[in-house]
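*Asks:* only the shape, not the letters, is given here:
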């Protein structure tokens, strides 16, 4: 607990309030969230590019998601 008090004393000595630290912490979480989202987007883009290359080469797509045995959600021409 004394170590935490030292950190608080250092922050107060620099003129920071608890609100300043909370805002900085929130900004760090926001930056982390944005970095994770960007990584997911890059991963998705790379996967889609690979699928497009495979289509041009005539190879089958790697399936990720619903298994092929799941019935389609689209209605056939026979249904009303």
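*Replies:* Structure received. Just so you know, these numbers come straight off a predicted model, no measurement behind them.
*Asks:* from here on, contacts and neighbour counts on C-alpha atoms
*Replies:* Fine.
*Asks:* list the buried residues of the lengthiest helix in the chain.
*Replies:* In the chain, with assignment by DSSP state H, the single longest helix is helix 18-57. Of the residues in helix 18-57, those with enough neighbours to count as buried (16 or more other C-alpha atoms under 10 Å) are residue 51.
*Asks:* in addition, the following structure is provided for comparison:
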């Protein structure tokens, strides 16, 4: 059987770069969502539970 020459021997660096980019995008998205909500740090969200 022949080995494919087009594939990298070590896919780890490409995977690390992909994961790093995904993490950065996720963090940016979460930060934007938090700013859009006007969320204060440590402030609990109010619930309408009166008993």
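*Replies:* Arrived safely, thanks for sending. No experiment lies behind these values; they were computed from the predicted model shown.
*Asks:* tell me how far the longest helix of the first structure is from the chain's mean position?
*Replies:* Distance of helix 18-57 of the first structure from its chain centroid, counting by C-alpha atoms, centre = their mean, to the nearest Å, is 5 Å.
*Asks:* for stretch 29-39 of the second structure, same thing?
*Replies:* 14 Å.
*Asks:* show residues contacting it.
*Replies:* Applying C-alpha atoms under 8 Å, 6 or more residues apart in numbering, stretch 29-39 of the second structure turns out to have no external contacts.
*Asks:* likewise for stretch 9-18 of the first structure?
*Replies:* Contacts of stretch 9-18 of the first structure (C-alpha under 8 Å, 6+ apart): none.
*Asks:* end to end on that stretch, go ahead and measure it.
*Replies:* End-to-end distance for stretch 9-18 of the first structure, by C-alpha to C-alpha, to the nearest Å: 11 Å.
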